[in-house]
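*Asks:* coords please:
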Amino acid sequence: MAAPESHRLTRQILIAMVAGIVLGVGLNRLGAAPWLQMVVVDGLLQVVGSVFVAALKMMVVPLVFVSLVVGVTALSDLKALGRIGVKALALYLATTAIAVTIALALAGMIGPGQGFDAGQTAASFSGKAAPPLTQVLIDMVPSNPVAAMAEGNMLQIIVFALLFGVAVTMSGARGKHVLNFFGDLDVIIMHMVEWIMRLAPYGVFALITRTFATQGLDLLLPLAAYFLTLTAALAVQLLGTYPLLLRLLGSLNPLSFLKKMRDPAAFAFSTASSGATIPVTLRTVEFKMGVKNSIAAFTVPMGATINMDGTAMMQGVATVFIANVYGIDLSLTDYLLVVLTATLASVGTAAVPGVGLVTLTMVLGQVGLPVEGIALIIGVDRLLDMMRTTVNVTGDCAVTCIVAHSENALDQAVFDDPAAGSVEAATQRPILSHPAA
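*Replies:* Okay, here's the model as predicted:
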C-alpha cells in the first residue's frame, strides 16, 4: 500500500536522526580512538553524508528549472504569475520581520551574554561583506543562464525559467512540442528524486552522527543562555507564527501541516541547507499538501533563496548577546535597524550552511557592534544552523500553502488526508496539456 510505505520512510528517517544523535554524542563523550575517528567519523560517515548531500544538490537545478517551466505553462492567466510573486514576496518578508522581532523581544527579556567572559574563546572570525540590495536586484538577471545553472544561482535560474516558460506558452503549436518534452522530463526527474528519498535514512544517519561526534554538547555550556534563547525563539516561530498564519490566512489545519513537515524538516536539520532540501520540499507541498505545481515550483525555490526566518532570528539574538558581552546599550532605533537590516539581508543570500554568519556582519555593522563578537558564537553555530534551517524550510512550505489557497490552487482533500504523498505518487505527476495560445 502507498500510504504505509510513505509513513515507513518517514519513520526510518526519524529513527536515523535519533540514532545518529545518540551515537554521535556517545562517540564525542567517550572520545573515539584515533583509528575510529579516521576510519568511521572522518572516513565512512563523511563519505556517505557528503555523497548524500551532493546527490540532493545534483537534483536542485534541473528540478527547479523543469518544474518552474512546466508550472508557468500550466497557468491559464499569465497575469497570475505576477500576483503570485507579489503575494509570496510580501509573505516571506513579513514572516522574516515577525521572526526577528520575536527574537529581539525574547533576547531582551532573557538577556543572553550578561556576565559572559569574552575570553572564554580563542576563535577568530573574518567577516565577508554581504552584497547591497541594489546589487542583488542587478544580479537577478543572468548574463549567462548556463553559468547561472552551473553555479546554482537560484534567483537567476528562477528569472530565466519564468521567461522561458512564458515564451513557451506564447509560442503556440511549436511551444506545445517543447512543453511535452519538459513534461516527460519532469516525470523522469521525479523518479531520480525517488531514488534519493529511498537512501535518505542512511544519509541522514551519517550526517547527524558525524555532526554530533565532532561538535558534541560540551560547547553549549558556556553559551547556554544564547543557545536556549535562540532555540525558544525558533520554537515560537515554528509552533506559533506559522500555525497562526495558516489558520488566519489560509483556514488550514496547523496540525496536519506540521505532521506533513516531518520529511523536509528532517532533511533540513541534517543538511543545514534550504537549497539542498528543495527536492524534498517540492515533493512534500505538492503530493502531501496538495499544492499545484504551478504555485509550488515558483514559491519553494524563491523561499529557499530569500526566506531566512531562522537566520534572521539568529541575527537578532546574536546582536543582543554581543551587545551584552561588550556592555553596549542598544536604543529603540538600533532595534528597528536590526529588524530592517536582518529582513533585507535575507534577500539574495545563498541557501547554504553558515550563511547567517556572513549576513550577521552587516547587521552588527548597522548598529555599531564589533564584528569580532561573532567569534564568540561560532562554536555552537553548526547545531543552531541545523535548527534554523528547519524553521526556514517550514516557512517556505507555510507561505506556499497560504499563497496556493488564495489562488484556489490547493487541493483541500489532499491537505487533510494523512495518508497523502506516497513515494510512488511523486513519480506519477500527469503531463500538463498546453494552454490555449
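
*Asks:* make it CA atoms for all contacts and neighbour counts henceforth
*Replies:* Noted.

*Asks:* isn't D334 up against V367?
*Replies:* Yes - between D334 and V367 there is a contact under C-alpha atoms under 8 Å: 5.7 Å.

*Asks:* more neighbours: the two, which one.
*Replies:* V367 (19 against 14; other C-alpha atoms under 10 Å).

*Asks:* look up how far L376 lies from the more buried one.
*Replies:* 18 Å (C-alpha to C-alpha, to the nearest Å).

*Asks:* again, but for A105
*Replies:* 21 Å.

*Asks:* give me the more crowded residue out of these two.
*Replies:* More crowded of A105 and L376, by other C-alpha under 10 Å: L376, with 25 against 16.

*Asks:* let me see the contact set for the more buried one.
*Replies:* L376 is in contact with A118, T121, A123, counting by C-alpha atoms under 8 Å, 6 or more residues apart in numbering.

*Asks:* how many residues are close by the second one?
*Replies:* Here the number of neighbours of T121 (other C-alpha under 10 Å) works out to 13.

*Asks:* and it, how far is that from V320?
*Replies:* From T121 to V320 the distance is 18 Å (C-alpha to C-alpha).

*Asks:* and if you look at V47?
*Replies:* 38 Å.

*Asks:* same question for R247.
*Replies:* From R247 to V320 the distance is 32 Å (C-alpha to C-alpha).

*Asks:* who has more neighbours out of those two?
*Replies:* V320 (28 against 13).

*Asks:* so where's the longest helix in this structure?
*Replies:* Ranked by residue count and defined by DSSP state H, the top helix of the chain is helix 79-110.

*Asks:* quick check: buried residues in stretch 221-239?
*Replies:* 222-223, 225-227, 229-231, 233-235, 237-238 (16 or more other C-alpha atoms under 10 Å).

*Asks:* would you do the same for the sequence below? I want to compare the two.
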Amino acid sequence: MKKLPLHVKIIIGLVLGIIWAFISSALGWNQFTIDWIDPFGQIFIRLLKFIAVPLVLFSIIDGVSGLNDTSKLGRMGAKTLGLYLVSTVTAITVGLLIVNFIAPGSHIDDAQRMKNRISYELWVQNTPGVEVKDGKNFLNDPAYADLVMEMSDGQELAAQQQTVEDKVALAKKQKEVPPLQFVVDMVPENIILSISDNKLMLQVIFFAIFFGITLAVVPNDKGAPVKNFISSINEVFLRMVDTIMAAAPFFVFALLAGVVAKMADSPAEVFQIFRGLGSYTITVLLGLGVMLFAFYPLVTSTFIKKISYKKFFKILSPAQFLAFSTSSSAATLPVTMECVEDGMGVSKNVSSFVLPIGATVNMDGTSLYLAIATVFLAQLHFVDLSLSQQLVIVLTATMGSIGTAAVPGASLVMLIIIIQTVGLNPAWIAIIFPVDRILDMTRTVANITGDATVATLIASSEGELRAED
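*Replies:* Next up is the predicted model:
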C-alpha cells in the first residue's frame, strides 16, 4: 500500500468513502457518519484553506521578486488573462452547443413542461419590468384556459426556500454595482483583513504582485534579506502541503462519506435525486468531459510535445481528485502548484503567478455549468432562448466567472445573475439544488485543469519549462 502513487491512494479513499456512505445509509448509520467521520473531511478542507492564502502570498512575492526583467511580468500577465479568457469562452461555447443539441429540459413530460410554462407566464405577469422572453403567450390561449385556471386559482406562486431568497438578494446586490467595481475591489484597504478572508483572494494577489515588483527593484544589498526570508517561509508552507497530502486518502474518505450521507437518508433517495435530473446531470458531465478529456490534454500535447495525453492526466490526477473531493479551486491550489511544478516542469516564477490568478478568475467548469443550467431551466419551462439571448449568457458568464469565489456553492449566486439577465425566474435554481453538490465537485476539476493547462502553455512560451521529462 505504501508503494502506491498518491493519486491511486486518493482514488481508493474516494471510492471507499462513497461505498461507506451507501452502506451507512442502508443500515441507518448516517448520523454516525455525519457526527464522527464527516468532521475529518471538514478539517481537511480547513487545513488546505488556511495554507492557501499564505502560500499564494509568499509564492507570488517569491516568484515576482525573482524576475530580473520586470517587463516580463507585464507580458506574462497579458498572456495569462488572454489565455484564461479564451479557455472560458471555449467552455461556455461547448456548454451551449451541447445543451442545445441534447435539450435535456425537453426530456420530461410535455404536460409538466406546459404547467411550468404557465407558472412562468404568471410570474412574468406579477413581476414589474419583466417580459416573456420568446414572445409567446399561453395565458390567453383558449386551449390552455383550464390549466391557467388550475395554476392561478386557489394557488399562490410557490413560496421558495429561504436559501433561494438569500441568494436572490445577494445576486441583486451584485448586479447593482458599478461596472468597474471589481477593479476597485482588487485594491485592499487593509491587507491584514484581506489575508484573513478567503473571499478577498484578488486583493492578496494584488498586494503580492505589487510587493514583489517593488522588492525586485530594491537594491540587492537591502532586498536580499527580505527575499531570503520570503523564500524560506514559502518552503515551510510547501512542506506543510506535503505533510497534509500524506494523509489525504483518509481525509478524502471522510469527506466523501459525509457528502453522500448528507444528501439522502437511503441509497434509494440518492438514486432518486439523480434520476429526476438525470438528463441535465448527464449534459453537464458530458460538457465537462469534452473540456477535460479533449480540449485541455489535446491543446497541451499539441503545443508541448514532451507531455503526452497519458502523461497529462498522470501528472495532474492528484490535484484533480482533490478538487473533486473539496469542490474548491482555492483549497486545491497548493497541490495544483506542486503538480504543475514537479510534474509539468513549470518554473516557480510562472506557477506562483499564473495559478493563484487562475484559482480566482478562471472558472471554466463553472462557466460551462452556468450556460447549461440557464438553457436547461428555460427548456424545462418551454421558453425558447434566441441566439442573441444565449450570447448574453456567454458575455455574462465570462465576466461573472472573474468574480466567482473559489469555494463550494458560490456559482449559484452567479447563476441567479445570469437567469435574471435573460429575464427568467431566479427562484428556478431550487430545481437543480439536489444535484448541484456533485456537479460542483466535477466542475471544480475542470477549473483547476484549465488553470494548469494555461500555466504550462505560458511557461513554454516564456522559456520557463524544463526541457527534460
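
*Asks:* returning to what we had before: so which of the contacts of L376 of structure 1 hold up in structure 2?
*Replies:* Counting by both residues aligned by TM-score structural alignment, their matches' C-alpha atoms under 8 Å, none of the contacts of L376 of structure 1 remains in contact in structure 2.

*Asks:* and the residues you listed, which is closest to V86 of structure 1?
*Replies:* A123 (42.1 Å; C-alpha to C-alpha).

*Asks:* need the three-state assignment for that closest one.
*Replies:* Secondary structure, DSSP: H, G, I helix; E, B strand; the rest coil: A123 of structure 1 is coil.

*Asks:* likewise for the one 4 residues further on?
*Replies:* Using three-state DSSP, the structure places G127 of structure 1 in coil.

*Asks:* ok, it - contacts?
*Replies:* L357, V358, T361, V371.

*Asks:* then L288 of structure 2?
*Replies:* L288 of structure 2 touches G365, L368, T442, R443, A446, counting by C-alpha under 8 Å, 6+ apart.

*Asks:* need these in TSV (columns: neighbour count and secondary structure).
*Replies:* Output for the contacts of L288 of structure 2, formatted as TSV (neighbours: other C-alpha atoms under 10 Å; DSSP: H, G, I helix; E, B strand; the rest coil):
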residue	neighbour count	secondary structure
G365	33	helix
L368	28	helix
T442	23	helix
R443	29	helix
A446	28	helix
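
*Asks:* quick one: which of the residues you listed is nearest Y309 of structure 2?
*Replies:* A446 (15.9 Å).

*Asks:* how about the closest one, what's its match in structure 1?
*Replies:* Here A446 of structure 2 is matched to V391 in structure 1, going by TM-score structural alignment.

*Asks:* residues contacting the residue nearest to that match when sequence neighbours are not counted?
*Replies:* Closest residue in space to V391 of structure 1, ignoring its immediate chain neighbours: G310 at 5.4 Å, by C-alpha to C-alpha, 6 or more residues apart in numbering. Applying C-alpha under 8 Å, 6+ apart to G310 of structure 1 gives the contacts A99, L234, M387, R388, T389, T390, V391, N392.

*Asks:* map M59 of structure 1 onto structure 2.
*Replies:* Under TM-score structural alignment, M59 of structure 1 pairs with I51 in structure 2.

*Asks:* before we move on, what about A107 of structure 1?
*Replies:* Checking TM-score structural alignment: A107 of structure 1 goes with V99.

*Asks:* then I402 of structure 1?
*Replies:* Per TM-score structural alignment, I402 of structure 1 is aligned with L457.

*Asks:* hmm, that match is touching T300, no?
*Replies:* Yes - if you go by C-alpha under 8 Å, L457 of structure 2 and T300 touch, sitting 7.0 Å apart.

*Asks:* quick one on the thing from earlier: give the contact list for the match of A446 of structure 2.
*Replies:* L234, Q237, L238, A265, D309, G310.

*Asks:* take the residues you listed and keep only those in helices.
*Replies:* For these, secondary structure assignment (DSSP H) places L234, A265, D309, G310 in helices.
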